[in-house]
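**Student:** Need a 3D model of the sequence below.
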Amino acid sequence: MKADPISELRVDVWLWAARFFKTRSLAKQAIDGGKIDVNDAGCKPAKMLHAGDRLRISRGEERLEVEVLLLSDRRGPASAAQGLYCETEVSRMAREAAREQRQLIGMSGPIKRPDKHARRQLRRMKDSR
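**Tutor:** Coordinates of the predicted model:
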């Protein structure tokens, strides 16, 4: 017996099911914090989402613009979650450019403390002044 397709769904539930956030609580916090826009307007967690809506999602330094293709209130595997939305080409290109820019300026990883060898070099430089 097949279930009827969902015609509308809460934004926070869809974000959780599409694996943008690990929990519904985190999705709700992002919405309340203004990190999610639906159709170029702010929203509340209980706003009803329909197929064809556009979402702007901000997670840390990552900015995504996606179009809702399907609605699901169940969290499945990542491969199924990717079928719920389609990222716009402009968003994909902007995200790639931002990633390349971060790599160029050396922000690709966390700043690490100098190791033993680097600390010795720093001491030698300071002592030689």
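**Student:** Going by C-alpha atoms from here, please, whenever you check contacts or count neighbours.
**Tutor:** Will do.
**Student:** which residue ranges form the strands in this protein?
**Tutor:** In the chain, the strands defined using DSSP state E lie at 9-10, 36-38, 41-42, 48-49, 54-59, 62-68, 85-87.
**Student:** can you list these in JSON lines and add mean neighbour count and distance to Arg99?
**Tutor:** Output for the strands of the chain, formatted as JSON lines (neighbours: other C-alpha atoms under 10 Å; distance: least, C-alpha to C-alpha, whole Å):
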{"stretch": "strand 9-10", "mean neighbour count": "17", "distance to Arg99": "31"}
{"stretch": "strand 36-38", "mean neighbour count": "22", "distance to Arg99": "21"}
{"stretch": "strand 41-42", "mean neighbour count": "13", "distance to Arg99": "26"}
{"stretch": "strand 48-49", "mean neighbour count": "18", "distance to Arg99": "30"}
{"stretch": "strand 54-59", "mean neighbour count": "18", "distance to Arg99": "14"}
{"stretch": "strand 62-68", "mean neighbour count": "17", "distance to Arg99": "9"}
{"stretch": "strand 85-87", "mean neighbour count": "17", "distance to Arg99": "16"}
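**Student:** for comparison, sequence B:
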Amino acid sequence: MTAEGRQRIDKWLFFSRAVKSRSLGAKLVQAGRVRLNGEKISQPAESVRPGDVLTLTLDRRILVYKVLAPGSRRGPAEEARTLYEDMSPEPTPPGQAPMDAQVPLRDLGSGRPTKRERRQIDRLRGND
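**Tutor:** Predicted coordinates:
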């Protein structure tokens, strides 16, 4: 931890338990999956300080954290939760599409027929 309350982002991600190791935090940053105050960063040595907003893309989740304090160690989960405020959007329940998702439509006659359409074709041809 530095004098001004700044800390390397890879260390902060490790201390906040967002990633399992510091090297995974560095790889996450280098892959461009971390935004600091809305801007992509690519260097794990980038500093974060209290008040910064981090947006992380992990697997199929998007995490939005507001940095409250720099960490001094990787402690228990209760201690890690004091380092940030979780501002992540609520995940959609399994089996339910997001509100802005649309059902894909295809033009009639394009692509493979559906099972229902296949049965109708078979009936038309007399191949029951």
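**Student:** what's the TM-score here?
**Tutor:** Superposed pair, TM-score by TM-score structural alignment, normalised by the length of the second structure: 0.69. Supporting alignment: 97 aligned residues with a C-alpha RMSD of 2.2 Å.
**Student:** just to revisit the earlier point, can you check which of the strands of the first structure gets nearest to Arg19 of the first structure?
**Tutor:** Distance to Arg19 of the first structure, taken as C-alpha to C-alpha, is lowest for strand 85-87 among the strands of the first structure, at 10.7 Å.
**Student:** mean deviation of that closest one from the second structure?
**Tutor:** Here strand 85-87 of the first structure is compared with the second structure after superposition; its mean distance to the aligned residues, by mean C-alpha distance after the TM-score superposition for the first structure, is 0.7 Å.
**Student:** so that strand corresponds to what in the second structure?
**Tutor:** When strand 85-87 of the first structure is aligned against the second structure using TM-score structural alignment, it corresponds to residues 84-86.
**Student:** if we can go back for a sec, and Lys22 of the first structure, which of the strands of the first structure is closest to it?
**Tutor:** Smallest distance to Lys22 of the first structure across the strands of the first structure (C-alpha to C-alpha): 12.1 Å, for strand 54-59.
**Student:** Select the longest helix from the second structure.
**Tutor:** If you go by DSSP state H, the second structure has its longest helix at helix 115-125.
**Student:** can you tell me how far the closest residue to Ala77 of the second structure other than its chain neighbours sits from Arg116 of the second structure?
**Tutor:** Closest residue to Ala77 of the second structure in three dimensions, ignoring its sequence neighbours and counting by C-alpha to C-alpha, 6 or more residues apart in numbering: Arg17, at 7.3 Å. According to C-alpha to C-alpha, to the nearest Å, Arg17 of the second structure and Arg116 of the second structure sit 49 Å apart.
**Student:** who's more crowded, those two?
**Tutor:** Here Arg17 of the second structure and Arg116 are compared on neighbour count by other C-alpha atoms under 10 Å; more neighbours surround Arg17, at 20 against 8.
**Student:** Return the residue of the first structure aligned against that one.
**Tutor:** When the structures are aligned by TM-score structural alignment, the residue of the first structure matched to Arg17 of the second structure is Arg19.
**Student:** That match and Ala27 of the first structure, how far apart?
**Tutor:** Using C-alpha to C-alpha, we find Arg19 of the first structure at a distance of 10 Å from Ala27 of the first structure.
**Student:** again, but for Glu89 of the first structure
**Tutor:** Computed as C-alpha to C-alpha, the Glu89 of the first structure to Ala27 of the first structure distance reads 24 Å.
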